[in-house]
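In: Predicted coordinates and the sequence they were generated for:
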Amino acid sequence: MRVSQLKNSLFTGIAVVSLQLFCVSALHAQSLGANLALTGPGAGADGSGFSNTKLVRDGDTGTYTQASGTSNQRVSVKWSSAVNFNTVVLRESGNNVSSWQLVDNDTGAQLASGTTIGSARTVNVGNASTKKINLIVNGSSPLRIAEIEVYSGGSNVSSSSSSSSTAGSSSSAAAGNASVNLSGSAAGGSANLSWSVSGNINAIEVYQDTDSNPAGRVRIASLGAGERNYTATGLNSGTPYWFWVKYRNSSNNTWSDSNAISVTPTGSGGGNSSSSSSTGGGGTPGNLLSCQQANTVQGFASLGGGTTGGAGGNSITVSNGTQLVAALATKKNNTSPLRIYVNGTITEGNSGGAKQFDIKDMENVSILGVGNNGVFDGIGLNIVRANNVIVRNVKIRYNRIGQKDGISIDGTSRNVWIDHNEIHNSLDVHKDYYDELVSGKGNIDNITISYNYLHSSWKTSLWGSSDSNNFDRRVTFHHNYFENVNSRLPLFRFGQAHVYNNYYKNVLDTGINSRMGARIRIDNNYFENVKNPIVSFYSSQIGYWHTAGNVFQSVTWQEYPSDGIIAGPNVGSTVNYNPPYNYSLMSANDARAHVLVNAGVGKVSNCL
């Protein structure tokens, strides 16, 4: 070929490629609209582990922000007010990302997740609205993110990358609709479930109820897409149970139900005991728990693989806040278990400028008080997007900085155990002077609050920050001592809660407040000198309760029709709800005696 022909050929090829790129770019812009990462109100960026975070929203794919680590590295796009969007385009410089997730920072909800990113991954996240979106990545060094583009236009968008997304849709998802066929068999106190799958799915959840109506059913497991078996335990023999598998179709990320089946457990085993004492968690009335009993996690925190915190790992002892900040910093990008022992009074003044202690984007950590010496005075703990966390045997009081709670749990935190602590404020102040003692919001799950002494507070325990914070959170409250408090014991929106064997004394306004469709089982609690022990107040939708075995001593029931409904004086159940785990009950009278001996700090010092 002559040189002139070669030049003409090359020119023609370049022109064709340029035209193709122009057409693709024009189609992209036409279908998606303006990049909100650049044009949204007060658009900005930040991150944890990344430098030069503004480079993810500079519109230049040739620049990038690089992470200092390789695990749970976060870079974010944010705005001064919430933006509405449905599509996010991720661009990596290189191919070192091995897994990623997009998280709504306002609610903690996971919008999407997947494996690789590459030069371009386009994800349809449905209809989203937030002031900040987080990209959290894992992989090998160097992790370099070139762009996070955010759009509100078109939904027919495909990805140029090959990995699938567990929330947003991408072109790698297989075409066609999936289906799941569920079957089961009975055993002693349990039901053995199995299912076959046709097509491609990317998530599985198992649901249980005592009738065939799916309304009010309870999620008992969240499983990987490859699972095909599950055993539901703790069931009452002779009682019919109904089960469903809910699955997410890979092609369009919509949820569907399998067929419903009924299984009636036979033989021995299962059931929720109502004995006057319990093994592993209840102990004997009037006596201290043994270490074996005290160290056995009960309730929702026992699910999902259990909650072990820093057990089996290294330990560090701290006596001030600066040392605690440094100890927690060692957990960044480090999954090795760690126990942090607190031996001293921690204040804002000895914490090097910290306004709270962030147990954030980490896992496998315990905060443990030494004797009666572990005290947080005027500063609290903030647990965010953290898994397998334990806080035991510490005092927390008078916090008005940071999140302003004694302990706050947020984001997508899983398996958190708050046990044998004393947390309090004061009633000798305005009701808004302090905030909660222990609270949770966002898409948290498998939480247990046990053997705590929670007292002297206007606002005690809020779960779900608003009527729109609609996550199926699951929390157990057992053997806690609530004394001299005003309300929120707990205030619980959406989701599922189990409240058993607690002692309530001197409650000024309201006790357990079930709101926004929440389902709460309330077993064998002792209410003494309490106004309106169980209500559904102050929300656009009521919540529900299943009550049994409670004692109401010197209580007052007072209706406020404009606020909602009260459960008494003739207390009955408004829903049938059984938590998905075995538990043993003391009588309410025994629980009162047991809680007075065991709740609070200094009771398990030799067991930690």
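Out: It's in.
In: okay, CA-based contacts and neighbour counts for the rest of this
Out: Noted.
In: Would you map the helices across the stretch 1-150 of the chain?
Out: 3-32, 36-39 (DSSP state H, counting those that start in this stretch).
In: From the centroid of this protein, which residue is nearest?
Out: Of all residues in the chain, the one closest to the mean position by Cα atoms, centre = their mean is residue 444, 1.1 Å from it.
In: Please report how far that residue lies from residue 197.
Out: Remark: distance between residue 444 and residue 197 (Cα to Cα, to the nearest Å) = 29 Å.
In: Residue 133 now?
Out: Separation of residue 133 from residue 197 (Cα to Cα): 33 Å.
In: More neighbours: these two, which one.
Out: The neighbour count for residue 133 versus residue 197, taken as other Cα atoms under 10 Å, is higher for residue 133 (25 against 17).
In: and the more buried one, what is it in contact with?
Out: 76-78, 102-105 (Cα atoms under 8 Å, 6 or more residues apart in numbering).
In: Check residue 431 too.
Out: By Cα under 8 Å, 6+ apart, the residues touching residue 431 are 458-459.
In: What helix or strand is it located in?
Out: Assigned by DSSP states H and E, residue 431 belongs to neither a helix nor a strand.
In: thinking again about what came up before, winner for burial among the helices of the stretch 1-150 of the chain?
Out: The highest mean neighbour count among those, using mean count of other Cα atoms under 10 Å, belongs to helix 36-39: a mean of 20.
In: For the residue nearest to residue 299 when sequence neighbours are not counted, pull up the helix or strand it's in.
Out: The shortest distance from residue 299 to any residue other than its chain neighbours is 5.4 Å, reached at residue 476 (Cα to Cα, 6 or more residues apart in numbering). Residue 476 belongs to strand 474-478 when elements are defined using DSSP H and E.
In: got another, please set it beside the one above:
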Amino acid sequence: MRLRQLTVACSLLGVLCVPAHAEGRDIGRDTLPANDGWAAEGTGTTGGAAADDAHVFTVTDRAGLVRALDGGSATPKIIKIAGTIDANTDDDGDRLDCADYATGGYALKNYLAAYDPRTWGSAKPSGPQEEARQASAARQAERIVLPVGSNTTLVGLGDSAVLKGASLQVKNAENVIIRNLDVRDAYDCFPVWQPNTGGLGDWKTAYDNIWLTGATHVWVDHVTLSDKGHPDAKEPTYLARNYLRHDGLLDITGGSDLVTVSWSRFAGHDKAMLIGNGDTATGDRGKLRVTLHHNAFESVVQRAPRVRFGQVHVYNNRYDITGDDYRYSLGVSTESRMYAENNAFHAPGHVEVADLVKSWNGSALHQSGTLFNGFPVDLLAIHNAYNSGSERDLTADVGWTPTLHGRIDSTQEADRAVTRGAGAGRIP
């Protein structure tokens, strides 16, 4: 009877549970369940499940993680992270900070003076300080950019595995699983100033916590992504703009395809997830097929997600909106075909339903089962009514209907389940 109750409870959570006698189950050998989103298409996603014993690693520091990743090789491998790994460390494990990476005479004070738009103008930065910034940035990148190759499973052990300061990059690779890992604070020591002829300009940062580019068959599950340690909200203002240190939490670009992101937590960040990186990237047509389900978006300002071109299934997610800087959650951009169902939004009084969707050159959004502060709403109708004239009206016909998915919970059930089960350390 108790086993049956456990099975029912886990079914509601949408996760795999095992009885007590099976506590030794190796989640590093888990593969994506059948029909669990776009990553289950075709051959499915198995990561490093086929790895032999010689390619199963437990790592506790950056040096061990780098060796296990093997330069992004395609050899089947399972890498288990134990405890906290800080990417900003040297080969001896000693902590590095931004001053340790600076070279060529780079100094922020001098950089700001050199490219102040009041004297420099709107030209792209060039000259000694920009060259020094680039050289300094390259030194940091050597430490924190970690390539994840094909046929790899990267998994956290227990409920407290943390990868800090790193940018995991799945570049032109296939069949990758990233699970049960807290990936935080991909902190850019050397943002670049980008002038704007029509405005103030802005700061641009280099690193996403996880970046998929040209990647196929990727499963990201029970991962927590945040800026924890260095929130951008606490950074100073330089050249009249917030000195941003972080880019996306999880960006899916460059023709990536067949991706499932499930039971993960995106927290305390500006730009959470970009799917498709340019309006002119027409090579993305027919790709960028992504499923997002049972994820929590907490205190995220925008891009949850913003989509170009892709067929993106967004279902059973929970959105907790806070802060006066909130912009939107669902971004409908060029040729995107987002199918959103049974998502729950929780927002303070100053946020309206019309704020949840933003459109740039988009034409369609399917939505159903949406709850806003517990009440059913029609995102599409409200978007069109409140943004008429300022944004293009959206149609409900996105040209496809998702078939690759497990049970789609009621919005209320999913809302509760995500609260309990999303994020690292919550794989039963």
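Out: Arrived safely. These numbers come from a predicted model, not from an experiment.
In: After superposing, what score do the chains get?
Out: The pair, once superposed, lands on a TM-score of 0.67 when counted by TM-score structural alignment, normalised by the length of the second structure; 315 aligned residues with a Cα RMSD of 3.0 Å.
In: ok so, going back, dump the helices of the stretch 1-150 of the first structure to JSON lines, plus distance to residue 249 of the first structure.
Out: Listed next are the helices of the stretch 1-150 of the first structure as JSON lines, based on distance: least, Cα to Cα, whole Å:
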{"stretch": "helix 3-32", "distance to residue 249 of the first structure": "24"}
{"stretch": "helix 36-39", "distance to residue 249 of the first structure": "29"}
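In: Please report how far the residue nearest to the centre of the first structure lies from residue 349 of the first structure.
Out: 31 Å.
In: With residue 577 of the first structure instead?
Out: Relative to residue 349 of the first structure, residue 577 of the first structure is positioned 47 Å away (Cα to Cα).
In: Looking at those two, which has the bigger crowd around it?
Out: The neighbour count for residue 577 of the first structure versus residue 349, taken as other Cα under 10 Å, is higher for residue 577 (24 against 15).
In: What residue in the second structure is paired with that one?
Out: In the second structure, the residue paired with residue 577 of the first structure is residue 400, using TM-score structural alignment.
In: got the contact list for its match?
Out: Contacts of residue 400 of the second structure by Cα under 8 Å, 6+ apart are residue 311.
In: Could you report the separation of it from residue 264 of the second structure?
Out: Separation of residue 400 of the second structure from residue 264 of the second structure (Cα to Cα): 25 Å.
In: Ok, residue 379 of the second structure next?
Out: Residue 379 of the second structure sits 24 Å away from residue 264 of the second structure, going by Cα to Cα.
In: Tell me which of the two has more neighbours.
Out: residue 264 (29 against 23).
In: The alignment partner in the first structure of the more buried one and residue 524 of the first structure, how far apart?
Out: Under the alignment (TM-score structural alignment), residue 264 of the second structure pairs with residue 452 of the first structure. In this structure, residue 452 of the first structure and residue 524 of the first structure are 17 Å apart, going by Cα to Cα.
In: what do you get for residue 27 of the first structure?
Out: Note on residue 27 of the first structure: its distance to residue 524 of the first structure, by Cα to Cα, is 63 Å.
In: helix, strand or coil for the closest residue to residue 193 of the second structure other than its chain neighbours?
Out: In this structure, residue 193 of the second structure finds its nearest non-sequential neighbour in residue 203, 4.8 Å apart by Cα to Cα, 6+ apart. What DSSP: H, G, I helix; E, B strand; the rest coil gives for residue 203 of the second structure is strand.
In: Tell me how far residue 203 of the second structure lies from residue 242 of the second structure.
Out: For residue 203 of the second structure, the distance to residue 242 of the second structure equals 8 Å [Cα to Cα].
In: State the three-state secondary structure for residue 322 of the second structure.
Out: Put simply, residue 322 of the second structure is coil when judged by three-state DSSP.
In: quick one, what contacts it?
Out: Contact partners of residue 322 of the second structure, counting by Cα under 8 Å, 6+ apart, are 298-300, 347-348.
In: neighbours around residue 101 of the second structure, how many?
Out: By the measure other Cα under 10 Å, the count of residues near residue 101 of the second structure is 20.
In: Quick one: map it onto the first structure.
Out: Aligned by TM-score structural alignment, residue 101 of the second structure pairs with nothing in the first structure.
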